[in-house]
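> Give me a 3D structure for the following:
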Amino acid sequence: MTTQPELARVAFTDLARHGDRPAVLTADGTVTYRELAALVDRTAARLGTERRLVVLAAGNSLDSLVGYLAALSGGHPLLLAPADKPEALASLVSAYDPDALLWPGGGDGTPMLQERRPGTRHDLHPDLALLLSTSGSTGSPKLVRLSHTNLSANAEAIAEYLQIGPDDRAATTLPLHYCYGLSVVNSHLVRGAGLVLTDLSVVDPCFWDLFRDQGATSFAAVPYTFDLLERVRFADKDLPRLRYVTQAGGRLAPEKVRTWAETGQRRGWDLFVMYGATEATARMAYLPPDLAADHAETIGVPVPGGTFRIDPVEDLADGELVYTGPNVMLGYAETPADLALGREITELRTGDLARQQENGLYQVVGRRSRFVKIVGLRVDLGQVERILAGMGITAAAAGTDDLLVAAVEGGHDGGMLAKVLAGNLGLPRAAVVVHAVEQLPRLATGKIDYPAVRSLAAPEVTPVPDSDSGAAAVPGAAVPGTAPGGQAGIRQIFMDALECGSVADDDTFVSLDGDSLSYVAVSVRLEGVLGKLPSDWHLLPVKELERRRPARKKRFVSFLETSLVVRAAAIVCVVATHVELFTFQTAHLLFAVAGYNFARFQLAEERVPRLRRQFRGLARIVVPSVLFIAVAYLLTDHYTVANIFLLNAMVGPEQVTTQWHFWFVELLVYILLAVGALMAIPWVDRWERRAPFLFALGLVGVALLSRYDLVDPGLPKPPPVFWIFALGWALARARTNLHRLTVSLITVLTLPGFFNSTVREVTVAAGILLLAWVPALPVPALLRRVTGWLAAASLYIYLTHWLVYPVLLPVSQVLAVAGSLVFGVGYWALCRWAPGAWTAVKTRRKRARPALARTGP
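Purely as a prediction, here's the structure:
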């Protein structure tokens, strides 16, 4: 048995010394340093005292953090792998044969432990502490070997130049297994600061709610993050405790550095642009914030304790940047035998060409090596050429920080090859361009002219058509298409369901004006492509959804989001109840689902564009309803003009007649109009943004005054079902178990007596509780698409079944139900198709007019 001689130097594993200071803050509560230390000690005891190779499947969760710290404090060399990439995890486990595995999900704040053997089969060097994949790659057997000295030195250096103090709190915007994300953890723990632990995206409003609620003072960003921040109008957000933002993980364009640095100066926070690599335990240089706006093209100065020098490179004006410091790795590992090695290098040759300015700042001007980093992932250009060579294709690859460009000899399909490369390398499709050329460009020496290959990506070059759709395969272009196996591509799903002509990498369901009606159609089709969807899929960029696409395999059970299953089941029950096949009244449950979806889809963005979105969504309800009711008015004598204009609830008879058939649609429209007008008031908008859950609870409270007839008779009263709508709204804004428990208790306490029907009250309560506590429900795979159709068409089924089932009821009750469902789905499909068809007709007419003018007299 061996011991770890450097343990005393690992300052950030000595947790208990910070006492009751908050260490980890989540939506579910706070864990103090003393409590964190206890969890770490408990896990370390389970790992044992003999040093073993441990793999941690890491996520941004408390149990992952505990597993990380337990392995370090116990002296066990730890290999960090992504919990959300099972293929990468399996590859690393197969390559290194660890002695033990740690998994999130222990349930008590500690990870699950899988013992693969009681001791160890490995020869582990005493200095070895951590193994990380290189520079953003995942699943590769080539790992960076780091010591405890590396980790501590870099954590102290970062904490020093960022001036991290005990009162700082960093939000975890990057994964724990990524060296940049891990450095945020280490540098805060070393100073007794707090971690706002979350895996939410910065495009999710819930992230910013958590950020404010927990008093976060900083977050880390890669270049792509800043594109997302622009989309959510981060510059205008009210974040009183934000002290600084850090940027690394790839080069941020100088103009963007200037823009964000100036934004920070204006808003009262600093921008730290940083330069680093996994091989340097994260950071090698930083640009002081006061220099960022004027020297945005530089990487700044070395971190405390580190130094740079520039070694000449033959035939080049600029030399290679070389870094020396205590955070330089021990070396690489490519096989388990390499874990026995000690320090092999004392300096890091970065492969970057650099120069030092007169003011002492360093500037990187290019790369010496054949690697590029695209969207944070390192791409070996030689590997790209080898992949194509394995297909019998002669090729040359070049690239930038934004784009991979390959030239291939012969008449190959560039679009198809680009898809193959994107899939092999894990890159977004729009980040790969393949050009077919007669011969590869070469220099006079016969060597490949890589600058000429790179220039093929210039805008003036004719783009290669995508093989599936004919769309141009150019950087940033939307590339619709069909995936292998006949599955619709993710972009095509969005284009079909949201009736948009193109979908860019950074587009999300919400940014493309998705609403509760189209949400069903998109989510069901996405579930068929991606499997079980994450709860925040509607806020994830298309690029991220494409990255998560798994290999296709047959499934007998699908998991659909609970709100979809509830909608589908509720509308079937509504029709069956009216047909008297069975009695299960669920219409009021649909108001809870409507409130739930309103809060999720209609409260994003700023006030004015949000208002436009709300009224567009309202039009998608009103127009089909008015058109169908007008037809019903003409075909029958059951309805009045008041029905056509959705006014029967206001002017119609008090007694229940056929004129009350459309009460659900009328009340839903009234409620949506009212809340849309309410949220258009600036001070109401600000209140909802500052305290979204409390605001929703306030609406529930106001609505309950009407539910219990506590409102002055002379005052206007909200619709009698508004409190159920508000309960759904509150559920969508619930961020913690306490929030969900609060809504659940209100539901259970207030529903009894409302309907004077125990079955009906229990049914509605059960549906709301499912929304609160169960993210997804199993559905037979054969019924997945049918369930989606029913949920998407629920409003249309409700509208049309009043005319359909009386015709079929004399034949069969079952036929009456089935016919009503089929007709409603058909009307839904017609309403989705008609706007696009009308637009196409108008476009053809516009194109025809000039031709007619040219052929006229």
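> Please make it C-alpha for all contacts and neighbour counts, starting now.
Noted.
> Now do residue 191 against residue 184, distance only.
Relative to residue 184, residue 191 is positioned 11 Å away (Cα to Cα, to the nearest Å).
> before we move on, what about residue 503?
According to Cα to Cα, residue 503 stands 34 Å off from residue 184.
> The structure of the following sequence is requested for comparison with the preceding one:
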Amino acid sequence: MFERLVDHLACHGDDPAILTQDRTVTYRALADEVSARASELGTRRKLVLLETRNDLTTLVTYLAALAGHHVVLPVPDGGDHTAVIDAYRPDVIVRDGVLTHRHRGIHDLHPDLALLLSTSGSTGSPKLVRLSRFNLAANAESIATYLDIGRSDRAATTLPMSYCYGLSVIHSHLLRGAAIILTERSVVDDAFWELFRAHRGTTFAGVPHTFDLLDRIGFDDTCRSGGLPHLRYVTQAGGRLSPERVRSLADLAGATGFDFFVMYGATEATARMAYLPPRLARDHPESIGVPIPGGTFRIEPVDGMPDGTGELFYRGPNVMMGYAHGLDDLALAGDVDELRTGDIARLRGDGLYEVVGRRDRFVKLYGLRIDLQRVEAALHTDDVTAICTDGDGLLLVAAAQRPDGCDVASAAAEASGLPRAAVRVVDVDEIPRLPTGKPDYRSLRELAAERTPASDAALDLRGLFADVLQIDAGDIDPGQSFVDLGGNSLSYVAMSVRLEQELGHLPADWQRLPLRELESTQKTRRWWGTTVETSVALRAAAIVLVVGSHAELWVLWGGAHILLGVAGYNFGRFCLVPLPRATRARHLRSTIAWIAVPSIVWVAFALLVTDDYTASNLLLANKFLGPDDSMTAGRLWFVEVIVWVLVALALVCWSPLGDRMERRWPFGFAVAFLALGMALRWDVFGLGLGRAAWFTVLAFWFFAIGWAASKATTASQRLAVTAVLAIGVVGYFGNPNREALVFVGLALLIWLPAIRCPSACTVVAGLIAEASLFTYLTHYQVYPLFGEHTLAGVIAAVVVGILLTRLVTWARRWIRLRLHAPVRTAAAPARR
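As a prediction, this is how the structure comes out:
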């Protein structure tokens, strides 16, 4: 394949090779694009540094470089590659698809050399693995053999192309004429699974962190409900997965019909050295399995180890040519016959190999191979006295001395390539040491388990999450997101505003990012202001319009219908999230309760002191039970619509069928309900409710517009939702101004994720939006108190809503603290 790459691609003709969101590229077309790109690179052999993304341009450039017999050095997109560039002086740098020619004629490249890969993740180390065409071909053939890859397979790119595991997926599938589903999306994104299903995906690869993410989105439930009908096999490598997780995935695979392959490898072996046959995963989850076809293991005894246990060595055609530390090494021939893995392993009686530990000080975290010695050296360069180890999936650093103002966690994160939240710093007076004087890494792990370091930035956002969501900070897992922790449409306003203040910006889809990822986000401060989510701004503006119109300060009707669309938007974002069905149901129940309970309490209070409501209002059922001729009959219509719509949709989405359909077709499912809403709007069923339908559950289609907008992931989908909005709103109220206001508000919701404004405006909008429910409930009783002073009445109504919201938040916090307060006993008296 790699000797005549273009011919190999072309021989598969019109079979699909690359599948993206917008394109299907056949093998013949791919061969043409690769050939054209190869012409741009030229015929003289070059060293090509390629900044990689999982997109078609990157893949074509990578294949073109191989086809032209150039040497490719893939690196992650957007990183600092200064050390590598300075060490190897590449002839060509490809960034964002643009070729930049730098040096000419300075490289002596060995004829067999094809690929250079980092052994240390993204640490920027100039130490690289030299791989030949023969290495790539042998490993791809071996992997394709034991996975039995065929032309009908469709593999999704879940790993970066700069990573040997990610490249091995591409190599092995292109070798067999299979297709690649090319995407940058994460497995937690609905759009990833939409694309995977649309292209009949049969496989994807994952590192341990991938399977942590899959747990969060209810992957087990999706598989068991038939949500991935074409899934044939799943592979795992890039670090050790716990035996319990291997066993559970093997059980899932056996129950739902796909194969689960646990694999073992290293960049120095091109990618793979061993695999565990799926039939053995359930009973032998701690094993790495057997050598891949063409490879062999041997175990060399190590002093102090039991018989049969020692260092694992691997031999096979995929073993690297050797390491490169600088430019001159690129001319060297292969000098490695056998790979010393550095792992301590044993061969069991059943013929399976098992790794029991590491001999060197490399660890794998977040799919990256981290050189702990290199991190320590970097810290020492910064005048930090520290040692490093790993524990509980984190990089642990014991720091004894540091310069004033030195952020040890940030320095360690930079040196390791890990996100800052993956680093835990333990402050110590002296570095813990063994009697021999060597560092005591075990003590460091124990100290980390006992302490919660004050310098750990994770505590900042953890405390913020705990405060907004009214939960204990100690119960928050850094791998959880806002929606995982029960965040909903009522708490997201406060969270988004405070997160914006903390970070200086709101990352895209922040509500579904793990806490550790939010903590690793670069803080920014912009003098020209901050951003506020459009849904927050609309919520604030709409409730002010509602109160002012009711008080007759102005006549700008339509705010409540905008709020209805925002409610649907938040329903899609915070209730229909990729979590298990039971968790979704719990989130829905919580959301309904936080609307219904305060509404019922306020109506009960109003019944005692006013004549504004009737018993049917107390049940939030005035529109069902009447009376429909009273002056206040329509005052709570918006709350009634929201509550009963949510109840109905909760029942639909709680059902296994509804849950399965929504997960499989999130946008299509929302559009189906939008179609139902439009049918009601146009009275397709002949109900003849007339203009009164404005203020009943038949206004559901506004909610459905927001719901569909939240699930629209492409411009064409947003255009379709906008078109339906335009068709539905024209003539709906019989008032062009009202219709225009509602259209503009909901169009902004569809197309504009955030609005930039002065920081003070963001805070004010957040306060008003967060208080919109209490403002809506109470304003009818507040503004009349001010008689003809309507402006004062409107302001007072908004202020009362804000104060009530603050009061409820304070009460929740007080109750939570009281419930978790320590119990005093006679044996442990209180201190005075």
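> Overlay them and tell me the TM-score.
Aligned and superposed, the two chains score 0.87 in TM-score terms (TM-score structural alignment, normalised by the length of the second structure); 814 aligned residues with a Cα RMSD of 3.8 Å.
> Helix, strand, or coil at the corresponding residue of the second structure for residue 828 of the first structure?
Residue 828 of the first structure maps onto residue 805 in the second structure when the alignment is built from TM-score structural alignment. Counting by DSSP: H, G, I helix; E, B strand; the rest coil, the backbone at residue 805 of the second structure sits in helix.
> neighbours of the closest residue to residue 805 of the second structure other than its chain neighbours, just the number please.
Spatial nearest neighbour of residue 805 of the second structure, chain neighbours left out: residue 771 (5.6 Å); criterion: Cα to Cα, 6 or more residues apart in numbering. Applying other Cα atoms under 10 Å, we find 26 other residues in the vicinity of residue 771 of the second structure.
> quick one: what's aligned to residue 771 of the second structure in the first structure?
Aligned by TM-score structural alignment, residue 771 of the second structure pairs with residue 793 of the first structure.
> That match touches residue 820, doesn't it?
No: Residue 793 of the first structure lies out of contact with residue 820 (Cα atoms under 8 Å); the separation is 11.2 Å.
> thought residue 700 of the second structure was touching residue 645?
Yes: the criterion here is Cα under 8 Å, and residue 700 of the second structure meets it with residue 645 at 7.3 Å.
> Who has more neighbours out of these two?
Per other Cα under 10 Å, whichever of residue 700 of the second structure and residue 645 has more neighbours is residue 700, with 26 against 17.
> Need the counterpart of that one in the first structure.
Using TM-score structural alignment, residue 700 of the second structure sits opposite residue 722 in the first structure.
> tally of neighbours for the closest residue to that match other than its chain neighbours?
Take residue 722 of the first structure and drop its neighbours on the chain: the residue closest to it by Cα to Cα, 6+ apart is residue 703, 6.1 Å away. Residues near residue 703 of the first structure, counting by other Cα under 10 Å, number 25.
> For the stretch 651-800 of the first structure, which segments count as strands?
Counting by DSSP state E, counting those that start in this stretch, the stretch 651-800 of the first structure has strands at residues 776-780.
> Residue 41 of the second structure versus the match of residue 828 of the first structure, what's the distance?
Look at residue 805 of the second structure and residue 41 of the second structure: by Cα to Cα, they are 63 Å apart.
> now residue 353 of the second structure
44 Å.
> Among these two, which residue is more densely surrounded?
Ranked by neighbour count (other Cα under 10 Å), residue 353 of the second structure and residue 41 place residue 353 first, with 23 against 20.
> Could I get the full set of helices for the stretch 701-850 of the first structure?
Taking DSSP state H, counting those that start in this stretch, the helices of the stretch 701-850 of the first structure run over residues 722-733, 737-750, 758-773, 784-792, 794-808, 813-855.
> which one of these is the most hemmed in?
Between the helices of the stretch 701-850 of the first structure, helix 722-733 has the highest mean count of neighbours, a mean of 27, where neighbours are mean count of other Cα atoms under 10 Å.
> For it, which helices and strands make contact with it?
helix 587-601, helix 692-707, helix 737-750, helix 758-773 (3 or more Cα pairs under 8 Å, 6 or more residues apart in numbering; DSSP states H and E).
> just so I know, which of those lies nearest residue 658 of the first structure?
helix 587-601 (16.6 Å; Cα to Cα).
> For residue 589 of the second structure, what is the corresponding residue in the first structure?
By TM-score structural alignment, residue 589 of the second structure lines up with residue 615.
> Residue 58 of the second structure now?
If you follow residue 58 of the second structure across to the first structure using TM-score structural alignment, you land on residue 64.
> One more: residue 734 of the second structure?
Alignment note (TM-score structural alignment): residue 734 of the second structure maps to residue 756 of the first structure.
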